[in-house]
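1. sequence first, predicted coordinates after that:
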Amino acid sequence: MNTNNQETSIEQYEFEPIKGYPMLNWKGKRPFRSTQFYPAQIKETYGDSINGWINKIFWGDNLQVMSHLLKEYRGKIKLIYIDPPFDSKADYKKKISLRGKNVLNDHNSFEEKQYTDIWSNDDYLQFMYERLILIKELLSEDGNIFVHCDEEKNYQLRCILDEIFSPSNFRNEIIWKRSTSTGLSTKKCGALHDTIYWYSKSQNYTFNMQYHEYDEKYLKRARKDENDRLYIPIPTGNPGPRPNLYYNYKGYWPHQNGYKWTYEKMEEFDKEGRLIFPDDKKGRIQYKQYLDEMQGVKLQDIWLDIPAVNPVAQERNGYPTQKPEALLERIIKMGSNAGDLIFDCFMGSGTTQAVAMKTGRRFLGTDINLGAIQTTTKRLIKASNDLEIENPDQEIEAVTLYTGFSISNVNNYDVFRNPVQAKEILIEALEIQPILNNAVYDGEKDGKMVKIMPVNRIATRADLNELITNFDYKLFEKRQQEHPNQPVEKLLLICMGHESDLAAALEQEVGYKLDVEVVDILRDKSNLEFRRDSEAEILVEDNKLIINNFYPMNLLQKLSIMKENVEDWKELVESIIIDWNYDGAVLEPTVVDIPDKNEVVTGIYNIPESSGTIRIKITDLLSESLEVSIDNG
């Protein structure tokens, strides 16, 4: 019997060692040269796929999510923007208010920590180092990465980016003026800007020049021609010491401000009425540059024209560190083209994903914070609905809009209510080769036959009966005769907790020598995480789905500490979504009950005649969710 408790090996992704560039060192710096695969458990879908594509949002640690993405998207993502933790030495919190109550003070609200941005220096640098290596693996050869940071760590992040991407692929240090004022200290100047580092994967990178509007001083120079068309008279250039380089046209000096005009071109402009001749023959010709032909001022590396999201802005969703859509629109349009794949692995409130959707890009996104997943989901549902109303043909300016998206878990697997899906996840996570239509085994791995035991409880001796009954004893007898000193079968039992004598009991009951290895997921694969639900009282009555009560355990505990009186369970609910014909795996809601800030969910819903298995997802104010299925057949 094999008693080896080593972690079961699974597929490894190896990276080329980083070498040859300046390197930043810190205490405990570790090479990061490989990672393991994590499966994704799809939970919800909104909208339809377009041209075979549906956008994807993942809940999980972005290191594990990117490890998952390597299998399908390695070298395929055109643009990655990240707004990672800044090591700001702060806890970022979101104000949570009970639904349907006028919050005049703090009695009906509290702050919930969204994420902690407090690190030791070395942990932070290792954290970013590993994720930037994975980002490079995911980027296409013509791809770009934009890293948003502030003065706390920008110099160290640039050193790491140089090490991973090479100084030769540094494109810009962009300065974004995010504020017009700050709380000034008597000890230092106020900080009004953030830094955005732009690197490419190679020298062959995507770039589309962006423009911003002309300032008022420049526009005051505009004049109207005889057709009331506005133009800017381009100033005359100085012929300098070598006038033979300039063309004499009708006895005037044509201006030469960067234009290498031929005599023929001058004639063409003259026929178009674009030339302005001075009264003095010694003067120089001016050129009419029409404003409707001008794209604007070419973008430079200091961005002063995009303000931060103000507290009353329509796009404000209450998420800390939310960035303006205009900022992401500029970055995405500059570094990618319509239809390209965009990724943000520190998704936050979903600004990158919302802008990608609105500009005809495909997108991926991930965040470890449940609040971010909920905020982004609500935002994308609204953006998708708005786009479909405005553009029912799923196109804008001949660009295809990708409005459908799915939500998946990577790790944090919710498998206890669905044994079939649990088996699929475990088979994928452990790299088991599945065996179809086999009454005894679920798969094969490393020469061993695999049996997955019940996943919603610990495995007991009674759970061995199915194996014992279905073993091929004639085959066992033949193998024993051919090789008396060898086991007749090599087995791998996968379980979530088990009785200590499980392997010995199986061999004793069978009566043949077996090689049995027991893999306890909760112990041997502790890097895989599983979760359980809150509770609710739900019933079907008179063709109506009625939610009588809802008990979000973590939220109720926080409220009890505050001694807050909750009169109605609806005050605790952020949203309810319902799939009237749940397929047992993926939620495809037709009811999306997301009330406005001062409203509450309905709680009673008419059941359509065609409904079968009903799946209800209730999300509380902490963005924690309960999912319940009801058979209406």
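-> Okay, I see it.
2. CA atoms for contacts and neighbours, from now on please.
-> Fine.
3. now Ala372: closest residue in space, sequence neighbours ignored.
-> Excluding its sequence neighbours, the residue lying closest to Ala372 (CA to CA, 6 or more residues apart in numbering) is Gly348, at 5.0 Å.
4. what is the burial count for the one you found?
-> If you count neighbours by other CA atoms under 10 Å, Gly348 ends up with 30.
5. those helices in the protein, which residues are they?
-> 62-73, 121-138, 154-165, 216-219, 263-271, 325-335, 351-358, 370-390, 419-429, 465-470, 473-482, 502-510, 521-524, 553-562 (DSSP state H).
6. and of these, who's closest to Asp344?
-> In terms of CA to CA, the element of the helices of the chain nearest to Asp344 is helix 351-358, at 6.6 Å.
7. so Asp620 makes contact with Leu572?
-> Yes - between Asp620 and Leu572 there is a contact at 5.6 Å, judged by CA atoms under 8 Å.
8. centre of the chain to stretch 615-632, how far?
-> On the basis of CA atoms, centre = their mean, to the nearest Å, stretch 615-632 sits 23 Å off its chain's mean C-alpha point.
9. kindly report the same for stretch 351-367.
-> 8 Å.
10. picking that back up, more neighbours: Asp620 and Leu572, which one.
-> With neighbours defined as other CA under 10 Å, Asp620 and Leu572 compare such that Leu572 has more, 27 against 24.
11. okay, buried residues for stretch 140-157 please.
-> By 16 or more other CA atoms under 10 Å, the buried positions in stretch 140-157 come out as 140-150, 153-154, 157.
12. for those, give me TSV that also has distance to Glu14.
-> TSV is the format used below for the buried residues of stretch 140-157 (distance: CA to CA, whole Å):
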residue	distance to Glu14
Ser140	17
Glu141	18
Asp142	21
Gly143	20
Asn144	22
Ile145	21
Phe146	24
Val147	24
His148	27
Cys149	28
Asp150	32
Lys153	28
Asn154	28
Leu157	23
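13. closest to Asn317 out of these?
-> His148 (20.0 Å).
14. return the residues in contact with that closest one.
-> Tyr81, Ile82, Asp83, Pro84, Asp194, Thr195, Ile196, Tyr197 (CA atoms under 8 Å, 6 or more residues apart in numbering).
15. second structure for comparison follows:
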Amino acid sequence: MRNRPDNHLYYGDNLRVLREHVADASVDLIYLDPPFNSNASYNILFKSPAGTGSDAQIEAFQDTWHWNDSAEDAFDQVGRSGHVATFDLLNAMRRFLGENDMMAYLTMMAVRLLELHRVLKDSGSLYLHCDPTASHYLKLLLDGVFGKRQFANEIVWCYRRYTAASNRYQRLHDTLLFYSKSDTRTFNDVRVPYGESSGQRDSHYKQDEDGRWFRWQKRRDQEPYRIYLSEGVRLGDWWDLPIINASSHERLGYPTQKPVALLERIVAASSNEGDVVLDPFCGCGTAIHAAQKLGRHWIGIDVTHLAISLIEKRMQAAFPDAAFTVEGTPKDIASAEDLARRDKYQFQWWAVSMIDAVPYGGRKKGADGGIDGLIYFKPDGRRTDKAIVSVKGGDNVGVTMIRDLHSAMTREGAPIGVFVTRVPPTRPMLREATAVGRFEDGFGRTYARLQILTVADLFAGKRPDLPYPDPTAAFRRAAREDTGRQGSLL
């Protein structure tokens, strides 16, 4: 029987996933970069191949919260949890803030922080990544959940960028709140290297017989010992690391992507090889990338199929031999039907990912012009063309939908269209698709211009019939990692 991989990627609400799939005291390190309650919408950017127009964007998530029945239920769950200190703090915040968007956000975070505390080992730590929007409230909640004694550091991550601020100083840092579950936290002496030449300007440093710069360190009742410049200096709580800019080789197009170097520091300092790292808001997967690179096991959770699909591609490109499961995504017709009933947009994004298409459009009605995805292909091996994808998850499909897709193909200049349907197509739909004709690739081979695939076809392994499809054409591909070299922690 094949062994189950140690690494797991979950699609779903992280509160449910934590409760159903993550055992008590099973995780060594938690990093979370939750929404900041910034009241903004964030888009994933997909690059367009040369000659096909501008880049495409699709809304990844809205960082906006509202006080509603779900927030009230989460508040009640904290009250019933038995964590008196946490509920007292949350209740005091509610009296101070009222029932508004900020309170809804804090309530959502509080009930999840309790679960994260449960799954941590006694030697485990948590790093919560935030900005000034709610960091002061989150620190209070963490004091309530972990106890103020377990606060270790407030780490300031500084970076340089231009921000348009006319009546305040530019905001050029994020905050990481570092807590542990007990006094026996795992913590490694991660050092920042610096040039050996710096010692030549300091009279305290000397050179040894091998030419290495060192200085003597003397502690009370101990013999003097040498400290070498090449060993680096211990990390402080102020980290100057560049953000991922538009030209960075790391950039994958995800709106809140953080640099791998930032996560490598955290993983190296607060876990050991073979430990389990958890990211419950894993986005495009930077934390699990760092964990895989440094020889840790990992668990990633995200609530959108866009993120899950992007992480799958990232891990497969950077670590071709990495073994991991993807759970919570449809694995059969019944689960696909369930997803279609619950959230038609997530169903669309899942179906698009199944055929290696780029998602297109978003949640605004009519914004996509009838297009849910794009597949790029090279009919002559050089020129790039595109196929338009339309996904329908409802019970009723008809010939009008085929005509609409044909119209979109004409409007967009796309030689091929792919219609993905949850239910079987009708005979008139099949006849209408056939009437659209055939596409010739220049080598005497022809392809149906309008192709219909069912969800059953997708599970059977059937895919669009295209000449030289290029599934990587519009995705920013992660560079392959050399796992034998763990790299700099600068």
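-> All right, it came through fine. Because the structure is predicted, anything quoted here is derived from the model rather than measured.
16. need the TM-score between these chains.
-> Superposed pair, TM-score by TM-score structural alignment, normalised by the length of the second structure: 0.62. Supporting alignment: 352 aligned residues with a CA RMSD of 4.2 Å.
17. one step back: in the second structure, what residue corresponds to the residue nearest to Ala372 of the first structure?
-> Under the alignment by TM-score structural alignment, Gly348 of the first structure pairs with Gly283 in the second structure.
18. hmm, that match is touching Asp302, no?
-> Yes - with contacts counted by CA under 8 Å, Gly283 of the second structure reaches Asp302, the gap being 6.3 Å.
19. overlap of the contact sets of those two?
-> With contacts defined as CA under 8 Å, 6+ apart, the residues shared by Gly283 of the second structure and Asp302 are Ile308.
20. quick one, the strand ranked longest in the first structure and helix 154-165 angle?
-> Secondary structure of the first structure per DSSP state E: the longest strand is strand 139-149. Counting by axes from the mean of the first three to the mean of the last three CA atoms, to 10 degrees, strand 139-149 of the first structure points 170 degrees away from the direction of helix 154-165.
21. against the first structure, where does stretch 184-191 of the second structure fall?
-> Counting by TM-score structural alignment, stretch 184-191 of the second structure falls onto residues 204-211 of the first structure.
22. Val303 of the second structure -> the first structure?
-> Checking TM-score structural alignment: Val303 of the second structure goes with Ile368.
23. OK, contacts around its match?
-> By CA under 8 Å, 6+ apart, the contact set of Ile368 of the first structure is Trp59, Gly60, Asp61, Asn62.
24. Gly404 of the first structure against Lys382, yeah?
-> No - Gly404 of the first structure lies out of contact with Lys382 (CA under 8 Å); the separation is 11.6 Å.
25. between the two, which is the more surrounded one?
-> Neighbours per residue, other CA under 10 Å: of Gly404 of the first structure and Lys382, the larger number sits with Gly404, 20 against 13.
26. closest one to Lys544 of the first structure among the helices of the first structure?
-> The closest of the helices of the first structure to Lys544 of the first structure is helix 370-390. By CA to CA, the value is 25.1 Å.
27. who does that closest one touch, helix- and strand-wise?
-> strand 55-59, helix 351-358 (3 or more CA pairs under 8 Å, 6 or more residues apart in numbering; DSSP states H and E).
28. quick check, central residue of the second structure?
-> Closest to where the C-alpha atoms of the second structure average out (CA atoms, centre = their mean) is Gly283, at 1.6 Å.
29. Gly258 of the first structure - how many residues pack around it?
-> Gly258 of the first structure: 7 surrounding residues under other CA under 10 Å.
30. show me what it lines up with in the second structure.
-> Aligned by TM-score structural alignment, Gly258 of the first structure pairs with Arg219 of the second structure.
31. how close does that match sit to Leu235 of the second structure?
-> 21 Å (CA to CA, to the nearest Å).
32. check Leu294 of the second structure too.
-> Distance from Leu294 of the second structure to Leu235 of the second structure, by CA to CA: 18 Å.
33. ok, Glu59 of the second structure touching Ile44?
-> Yes - assessed by CA under 8 Å, Glu59 of the second structure is found in contact with Ile44 at 6.2 Å.
34. quick one: which of those two has more around it?
-> Using other CA under 10 Å, the more surrounded residue of Glu59 of the second structure and Ile44 is Ile44, with 21 against 18.
35. ok, for the more buried one, nearest residue in space, not its chain neighbours?
-> Nearest residue to Ile44 of the second structure in three dimensions, chain neighbours excluded: Tyr254, at 4.8 Å (CA to CA, 6+ apart).
36. trace the one you found over to the first structure, please.
-> That one, Tyr254 of the second structure, aligns with Tyr319 by TM-score structural alignment.
37. show me what contacts its match?
-> Contacts of Tyr319 of the first structure (CA under 8 Å, 6+ apart): Lys94, Gly348, Ser349, Ala372, Thr375.
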